[in-house]
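Student: coords below, sequence missing:
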């Protein structure tokens, strides 16, 4: 089986044995454009180097380029097959997963609007990556109106929907670029779009629809409610309404065009699309009630199944059959984890530390971890808030920001680094406590992703949570999970549970809490919660005010820059010959 995981900066393909899930070969393809967060790229596609190419993006934007995703299929899939020594006709099926909510506007045939010449210089025509957070004002209005009108779906999302999701981003599109909105015939998750690219037929999955598209009990928000947000928003649901397919279902077969792209035989079964976090539960054998899986990378998603339907404040959603048929799938998460550690290396690493890391042949992260691990709990005198990318759970506010309290002239880089590691563990503890307070017990804590390689970090989590930690065996959890779903779609296994039992794997109780460190962390956690509630629950609005000041200052600077460019362009045009002006 082949599983393809589309991440934030790259895509990975793995080839696994259908018998036991053993990895036979893999390949990674880095996106040429990565995450587009500062300005539109030049040369993203033919004809894209017009007047708007390279234009600066506002704060909190994050876009991607569809061709980067196609390139993963064209490069990573054949390379993984070659590494595995597997012939294309030996592949029984292919499955894919994607970051979410990563959503894009297309025509009725699935053509991304950013690939049309007339929209190539329009930021809103591009896919909005999951960490595009500039739709927070729209999310705030969506939440306030839903609460005012008593919309029943709001409780399924912990009382707030996120600025990351389909409706908030769609409303932002309408209000900031009505022309692109009007041309949008399909508003589709990248998880479904890539399946469309593979099969040639549109398909929508129940997972992204439920968690990111406000689809509950067979319905989405109605036109009367949407019209009160904006009269032109009344028909938005028609852009994403499509029959939903169950997870593990067969979306179709590889099309002739996709066969040429990937090298796989035409007709090879393709499974229904899925979210990177949710598909990983099958790889980690974390499908039963109470088994919370934390997929830890640039951000962390917490996914758990339960036979209990409850209202958990600040969760990302609860969806029936959202992870595995027959159970309620809960999602929570932290918008920044690995991204925060990377920020610390970029900003708090002196040259002497960088030189030491180079001399010893280790990464800056390894060096800082090693130095941080040598301290007793609390010796740095610091506590941090893990909100550099906002708060996804339990506050659901992406206009919050990071904070480090207790800095002195003696504070060392490794102490800042350790405080940030600890802050993400505190954020996870806050999430677990919210679930249990709402009557949804967490019986096991399982981790997957890239960050569990850091043994010190995982021990911190075990001590902070006062829980043992299980570790998924595969380092390619999402890709393996996609391959497991593909095995179901291909008819090799009757359902996701059976495929997970055969192809997934996990190590139990790899980390256990130390009582003394856990006691010390309880004291630090109390300080974290005081700051968490003070800045996150309304006692201080300073973070929001600072963000507003930044936006106004950058907006004024951008307007000045645009005026200068326009003046220059007018001067050039007025002095050019007719032929030169036409060029």
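Tutor: Done, it's in. In this text the structure is predicted, and so the values were computed from the model without any measurement.
Student: From here on, just use CA atoms for contacts and neighbour counts.
Tutor: Noted.
Student: And the contacts of stretch 450-457?
Tutor: Stretch 450-457 has contacts (Cα atoms under 8 Å, 6 or more residues apart in numbering) with 296-297, 338, 369, 373, 421, 458, 471, 475.
Student: Dump those residues into a markdown table; add neighbour count, secondary structure and distance to residue 512 as well.
Tutor: Shown next, in a markdown table, are those (neighbours: other Cα atoms under 10 Å; DSSP: H, G, I helix; E, B strand; the rest coil; distance: Cα to Cα, whole Å):
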| residue | neighbour count | secondary structure | distance to residue 512 |
| --- | --- | --- | --- |
| 296 | 21 | strand | 18 |
| 297 | 18 | coil | 21 |
| 338 | 18 | helix | 22 |
| 369 | 20 | helix | 19 |
| 373 | 15 | helix | 17 |
| 421 | 24 | helix | 18 |
| 458 | 22 | helix | 10 |
| 471 | 24 | strand | 12 |
| 475 | 16 | coil | 21 |
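Student: neighbours around the closest residue to residue 400 other than its chain neighbours, how many?
Tutor: With sequence-adjacent residues excluded and distances taken as Cα to Cα, 6 or more residues apart in numbering, residue 400 is closest to residue 390, at 4.8 Å. When neighbours are counted by other Cα atoms under 10 Å, residue 390 registers 21.
Student: hey, which helix is longest across the chain?
Tutor: Looking across the chain with DSSP state H, the single longest helix is helix 542-575.
Student: need the next SSE after it, C-terminal direction.
Tutor: Per DSSP states H and E, the first helix or strand lying C-terminal to helix 542-575 is helix 578-582.
Student: got the contact list for the residue nearest to residue 400?
Tutor: 335-336, 397-402.
Student: How far does stretch 236-245 sit from its chain's centre?
Tutor: When distances are taken as Cα atoms, centre = their mean, to the nearest Å, stretch 236-245 is centred 21 Å away from the chain's centroid.
Student: One more: stretch 344-352?
Tutor: The chain centroid and the centroid of stretch 344-352 are separated by 26 Å, computed with Cα atoms, centre = their mean.
Student: take a look at this one as well, against the first:
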């Protein structure tokens, strides 16, 4: 065992962080541990401070929860692995992207300073924070007016999830926080800063979520035209940009004390949690799409040439792998929709039945839904319960189920919601294909892989074979692969992925008979998709406005 070397991968998700210790030679996972964030996602009240009510569309986190992952999950993974810290030669990390942290010049979060403890805009704005939709609209309008070329790289629109809308929202809503912050840091980069003492921006996260294209952010003139006093926002973003697979720094003495890792261990440039999955399932070649299926879904694929796809979430040179253009699309909620439905729309008798049989409510509903013929429920649903990420890029859109009657059952609705997420997936694949981004293979990863009925549905609806990631911790494994490259164990990410990544080829193949039946429902989905999402009826916008007005009246 002494001749073997190992790397540590640390994956920061929406609700928890996980760490694994991986053998460099073959990617064997030696030990792992998971730590759930104490404050989870704060979207109704600010649990980190006096349970203060939050406005609609907020999603905040507390940064100390991330440090607890380093202090608890990493040492536990090392202990379970039986690996000596001196045999761990590299570290890689990934994080939910566009999870933005306002800090001082040393990286200390403002929300952890007493004077800002009750300032909601001082807290971490999670990737799915949509409070800055008005700011996103303002940025888009100005970019179109000025003819900014970078806008095309984001499908000619921007999500309120991006860095700049969140920063402009803070400028508009809390100048004290805005003026006090010296750095506005993506969580992808902040955690590397905590481990190494070096603030290095990731080429991936900075390109996809911070509008960094062709070696620069939007011009200072652009910031100034948003508001003359906003021109200094440019200074809050300034930091060196590191390429994926490169070394960002080394573990500090303080971080070594937290983690049990050896001080001086190389740490890779950070990466986006979804994107880092690609090497874990050997999907880093041009045309291989990685579908990360979890609370939300992200679809990434590399290509040899720049293509500007309307409604995509971004295209970045070297955004996934050096030397290729990386494309991203996604759905803002998938597993979150299923969780919402089971928590709010299923009668107690179903929960009792699931408990009596020793299965989850999701397993029960899937079993009942799978017993139906395609279309038997008479429903079509829209999967916009957390807005639409691709291809409409609009956080103001909301979910819907059409066709309900007095005989509609929970399993009818659950299946319709499953189908809606499959149809949204198909819209994204078709958008790439229509704009000459080739998809040669789809490799799926994430928590939803355990639902085999859903995976077969995805294959049938998209008419694509699905290969599957093997690792239950694909994000952490992908980070470990980057850590191995940063440590010099492999020359580049593709070489490391070939040795350390794993997948099951063509685990699901489409049934043409089922696909034909799903086509009928997909046609109805597309009609509603365009009707509500492309200006046919703005009722979803108006309902959001009414909701915000009511919330404002309630909270004074």
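Tutor: Happy to help now that I have it. Not measured: the values here are computed from a predicted model.
Student: what's the TM between chain one and chain two?
Tutor: Overlay of the two chains. TM-score (TM-score structural alignment, normalised by the length of structure 2): 0.98; 550 aligned residues with a Cα RMSD of 0.8 Å.
Student: now the strands: where do they sit in the stretch 301-450 of structure 1?
Tutor: 317-320, 328-334, 383-385, 403-405, 444-449 (DSSP state E, counting those that start in this stretch).
Student: right, and these - which one's nearest residue 433 of structure 1?
Tutor: strand 328-334 (12.0 Å; Cα to Cα).
Student: Mind listing residues that contact that closest one?
Tutor: By Cα under 8 Å, 6+ apart, strand 328-334 of structure 1 touches 211, 299-309, 314-323, 391-394, 424, 427-428, 431.
Student: Tell me which of those residues fall in helices.
Tutor: Within the contacts of strand 328-334 of structure 1, residues falling in helices by DSSP H are 211, 424, 427-428, 431.
Student: any chance of the residues you listed in JSON lines, with distance to residue 286 of structure 1 and neighbour count too?
Tutor: As requested, these are exported to JSON lines (distance: Cα to Cα, whole Å; neighbours: other Cα atoms under 10 Å):
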{"residue": "211", "distance to residue 286 of structure 1": "19", "neighbour count": "26"}
{"residue": "424", "distance to residue 286 of structure 1": "22", "neighbour count": "26"}
{"residue": "427", "distance to residue 286 of structure 1": "21", "neighbour count": "23"}
{"residue": "428", "distance to residue 286 of structure 1": "17", "neighbour count": "24"}
{"residue": "431", "distance to residue 286 of structure 1": "18", "neighbour count": "23"}
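Student: any chance of the residues you listed in JSON lines, plus distance to residue 363 of structure 1?
Tutor: Listed next are those as JSON lines, based on distance: Cα to Cα, whole Å:
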{"residue": "211", "distance to residue 363 of structure 1": "36"}
{"residue": "424", "distance to residue 363 of structure 1": "21"}
{"residue": "427", "distance to residue 363 of structure 1": "26"}
{"residue": "428", "distance to residue 363 of structure 1": "26"}
{"residue": "431", "distance to residue 363 of structure 1": "31"}
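Student: Residue 222 of structure 1: which of those is nearest?
Tutor: residue 211 (17.2 Å).
Student: Nearest residue to the equivalent of the closest one over in structure 2 in space, ignoring adjacent ones along the chain?
Tutor: Alignment note (TM-score structural alignment): residue 211 of structure 1 maps to residue 208 of structure 2. Excluding its sequence neighbours, the residue lying closest to residue 208 of structure 2 (Cα to Cα, 6+ apart) is residue 314, at 5.4 Å.
Student: is it true that residue 525 of structure 2 touches residue 382?
Tutor: Yes. Between residue 525 of structure 2 and residue 382 a contact is recorded at 7.0 Å, counting by Cα atoms under 8 Å.
Student: still on that earlier bit, how about the contacts of stretch 450-457 of structure 1, which pair is most distant?
Tutor: Distance extremes for the contacts of stretch 450-457 of structure 1: the farthest pair is 373 and 475 at 23.7 Å, using Cα to Cα.
Student: Quick one: residues contacting the most centrally placed residue in structure 2.
Tutor: Centrality entry for structure 2: nearest residue to the mean C-alpha point is residue 96, 5.1 Å, by Cα atoms, centre = their mean. Contacts of residue 96 of structure 2 were listed using Cα under 8 Å, 6+ apart, and they are 12-14, 126-127, 187-188, 272-274.
Student: Among these, name the ones in helices.
Tutor: Assigned to helices by DSSP H, the following of these qualify: 187-188.
Student: any idea how far the equivalent of residue 269 of structure 2 over in structure 1 is from residue 65 of structure 1?
Tutor: Matched to structure 1 by TM-score structural alignment, residue 269 of structure 2 sits across from residue 272. According to Cα to Cα, to the nearest Å, residue 272 of structure 1 stands 22 Å off from residue 65 of structure 1.
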